[in-house]
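# here are the coordinates; sequence isn't available:
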């Protein structure tokens, strides 16, 4: 596809000649006044390079260039000034306005083509260099995020524990982690930041830090969530983010799980002798309100019982027809898989979702924590 050049020149004969010289290699459009040229440059058909006369009806070439450079959508369009104004002050003004070249009339065809080709090549090299730098930074951010995730799950008597994480993009907004409190209770957290990519990952890191500080000394999951929401509410609203968060405390002596849930789903409990069921959240995500509504809840994780904490990427996994995996399939799958070990339950669930998707790429992160009660060692 040829690169696009926009010529802004009020001399019709010169504009026609420039178009003729460039049309063999480029897609050329023209504008006879500054305002028309500016409007076309800011439209959806953005040019790859602009050739501007200085003295034109309406806006001058210098004024057009300044407006383009102050607009983030057009600031990187390379500009060549082509004008009869030849004073040093004019040239300095052209460069200060954002021009990469300042050519004077009349100009020969070979020089015009050489300057245009050189600037487009220079711009393309800079674009590729910028993309490479962004790619490097994204790799580094993804590596940092992986390091924030636990490398292994804690081992506790009476508990089979497993976690899995499959980001939809290189940098995701889901996270999970584990911690042992001073009273020897296991803390397990799963959360999902709205959005994806680097912004979500940055919010994730801040939330994770706040959660661990609160979970270490607050007496209950609800109190920990309240502390984190108080600390982060203003920051979350400033960046227009919310964080669905599930936090649980597992007592290895009593097998009791105490948890609080701020908008996170799905949470599934499957007793050893029954059917899997959903445990609904009773409060909105962190950042939605100045105070949380979530309360503490309790359940016993007896031998054979399964507690599954997932992200919405599980229930919202789609196939090629746009049909979602949904809660019904999740509950059926957990019930069927509940007699297996925690790692096998996770693997079996992902296997069923993969078969359902039939190669369709998923648009959301998929995070899963599985806790299963086992006999005391």
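Okay, I see it. Fair warning: this is a prediction, and the values are worked out from it, not measured in the lab.

# Could you use CA atoms for every contact and neighbour count after this?
Will do.

# would you list every one of the helices in the chain?
12-22, 34-41, 61-69, 88-96, 109-148, 197-217, 221-238, 312-315, 326-337, 342-357 (DSSP state H).

# mind checking how far residue 369 is from residue 230?
The spacing between residue 369 and residue 230, counted by Cα to Cα, to the nearest Å, is 26 Å.

# Those two: who's more crowded?
residue 369 (23 against 16; other Cα atoms under 10 Å).

# so who does the closest residue to the more buried one other than its chain neighbours touch?
The shortest distance from residue 369 to any residue other than its chain neighbours is 4.3 Å, reached at residue 163 (Cα to Cα, 6 or more residues apart in numbering). With contact set as Cα atoms under 8 Å, 6 or more residues apart in numbering, residue 163 has these partners: 153, 343, 346, 367-370.

# Nearest to residue 277, out of the helices of the chain?
helix 326-337 (6.5 Å; Cα to Cα).

# which secondary structure elements does the closest one contact?
Where contact means 3 or more Cα pairs under 8 Å, 6 or more residues apart in numbering; DSSP states H and E, helix 326-337 is packed against strand 267-270, helix 312-315, helix 342-357.

# Switch these over to TSV, and while doing so, append mean neighbour count and distance to residue 5 to every line.
TSV is the format used below for the helices and strands packed on helix 326-337 (neighbours: other Cα atoms under 10 Å; distance: least, Cα to Cα, whole Å):
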stretch	mean neighbour count	distance to residue 5
strand 267-270	22	56
helix 312-315	22	44
helix 342-357	18	44
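
# what about the ones you listed, which gets the closest to residue 194?
Among the helices and strands packed on helix 326-337, the nearest to residue 194 by Cα to Cα is helix 312-315 (11.0 Å).

# Okay, one more to line up with it:
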């Protein structure tokens, strides 16, 4: 607000100087360049850093350049009237430069105003962030490769033929399965689904794998195995939102029996026999901090030659296509009637065709076939 008592000529002078006072008060550099690349105005901030004598000189000389820029947005602005932007490096500092046209009373462009904003800190932070992201991606890729390396080998385990499809939706997966020899007559198999994705989920899969391998050396019973696994998980002291489901069974290759328990896994394995399919349904608690103690009911079935056991995670039955339709258990059961030689390849192709490009959850399918 102007002081009272000022003469009209004093007020006029103040109003005339107001735009210059505003520009001189800016922390950004501001200058005006004419059609001949001559600086006809520079604000106080710019003159202070580059020298009072820059006005009247060529625009590029003020920036310590021997010639004009290869891409001169200022002259383009003068020619076209467009507002343009670019970045400029001046004495190891990075500036975002914006040019706007300056017009006379008739609307003709006779110059361009340039505003230089120092973005050095922002760009350095961006570069550091990019470097850290690249490092993180590299480490996640290594972790994923390691996670895939610890999957069981496909092939023969006693009289069982093993094959599987493993399809993580992100760098790291919360789905995991394993097959291991317990003794000369017994083979353990489990499939597990950890809540969530990423590093925390993958670390829990590592815990499950290591724990199950340790427990199987001392405990044969699937029921007692999961009770022991639950106790070990509680000892980790993780947050309440960390939990997982697991279906675990032991195949006795001498008696051809499969004894199993379900630790909250909502995808009942499928038994395929003589082109008939049956769900191996069982109930039980997931491995979670919600329960201090858990118990499980063991179930046992007899296996015969050419039986197939199919274990899977909910990323299959809960998959959604582009129409919003869910894959569902019925569609999965119908697929189990496939009679060709490429059983697992057929399953993977069918699921991929259904999901197409829609972003989905992890999924894993494990097949065990009794050969004799």
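Alright, I've got the coordinates. The structure displayed is predicted, hence computed values, not measured ones.

# Kindly provide the TM-score of these chains.
Once superposed, chain against chain, the TM-score is 0.66 (TM-score structural alignment, normalised by the length of the second structure); 269 aligned residues with a Cα RMSD of 2.7 Å.

# ok so, going back, including distance to residue 185 of the first structure, could the helices of the first structure go into a markdown table?
Formatted as a markdown table, these follow (distance: least, Cα to Cα, whole Å):
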| stretch | distance to residue 185 of the first structure |
| --- | --- |
| helix 12-22 | 73 |
| helix 34-41 | 62 |
| helix 61-69 | 57 |
| helix 88-96 | 64 |
| helix 109-148 | 21 |
| helix 197-217 | 10 |
| helix 221-238 | 12 |
| helix 312-315 | 27 |
| helix 326-337 | 26 |
| helix 342-357 | 19 |
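
# coming back round to it: nearest to residue 202 of the first structure, of the contacts of residue 163 of the first structure?
Closest to residue 202 of the first structure out of the contacts of residue 163 of the first structure is residue 367 (17.8 Å), distances taken as Cα to Cα.

# Contacts only, for the closest one.
Residues in contact with residue 367 of the first structure (Cα under 8 Å, 6+ apart) are 163-166, 174-176, 190, 310-311, 313-314.

# let's go with 7 Å and repeat that
Neighbour list for residue 367 of the first structure: 164-166, 174, 310-311 [criterion: Cα atoms under 7 Å, 6 or more residues apart in numbering].

# now the corresponding residue of the second structure for the residue nearest to residue 369 of the first structure: how far from residue 217 of the second structure?
Aligned by TM-score structural alignment, residue 163 of the first structure pairs with residue 164 of the second structure. When distance is defined by Cα to Cα, residue 164 of the second structure is 25 Å away from residue 217 of the second structure.

# With residue 150 of the second structure instead?
Distance from residue 150 of the second structure to residue 217 of the second structure, by Cα to Cα: 19 Å.

# Residue 178 of the second structure now?
On the measure of Cα to Cα, residue 178 of the second structure and residue 217 of the second structure end up 15 Å apart.

# With residue 206 of the second structure instead?
Per Cα to Cα, residue 206 of the second structure is found 18 Å from residue 217 of the second structure.

# Check residue 329 of the second structure too.
Going from residue 329 of the second structure to residue 217 of the second structure by Cα to Cα gives 35 Å.

# The two - which one has more neighbours?
Neighbours around residue 329 of the second structure and residue 217, counted as other Cα under 10 Å, are more numerous at residue 329. The numbers are 15 against 11.

# residue in the first structure matching that one?
Aligned partner of residue 329 of the second structure by TM-score structural alignment: residue 327.

# who's in contact with the closest residue to that match other than its chain neighbours?
Excluding its sequence neighbours, the residue lying closest to residue 327 of the first structure (Cα to Cα, 6+ apart) is residue 315, at 5.7 Å. Shown in contact with residue 315 of the first structure (Cα under 7 Å, 6+ apart): 324-327, 330.

# Select only the buried ones of those residues in ChimeraX?
To isolate the buried ones among the contacts of residue 315 of the first structure in ChimeraX, judged by 16 or more other Cα atoms under 10 Å, type:
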select :324,325,326,327,330
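
# ok, the contacts of residue 315 of the first structure vs residue 182 of the first structure, which is closest?
residue 330 (35.0 Å).

# Quickly note the distance from that closest one to residue 300 of the first structure.
22 Å.

# go on, residue 61 of the first structure?
Distance from residue 61 of the first structure to residue 300 of the first structure, by Cα to Cα: 75 Å.

# The two: which is more packed in?
Neighbours per residue (other Cα under 10 Å) separate residue 61 of the first structure from residue 300, with residue 61 holding more: 31 against 15.

# pretty sure that one is touching residue 52, no?
Yes - if you go by Cα atoms under 7 Å, residue 61 of the first structure and residue 52 touch, sitting 5.6 Å apart.

# what's the matching residue for residue 320 of the second structure over in the first structure?
Under the alignment (TM-score structural alignment), residue 320 of the second structure pairs with residue 318 of the first structure.
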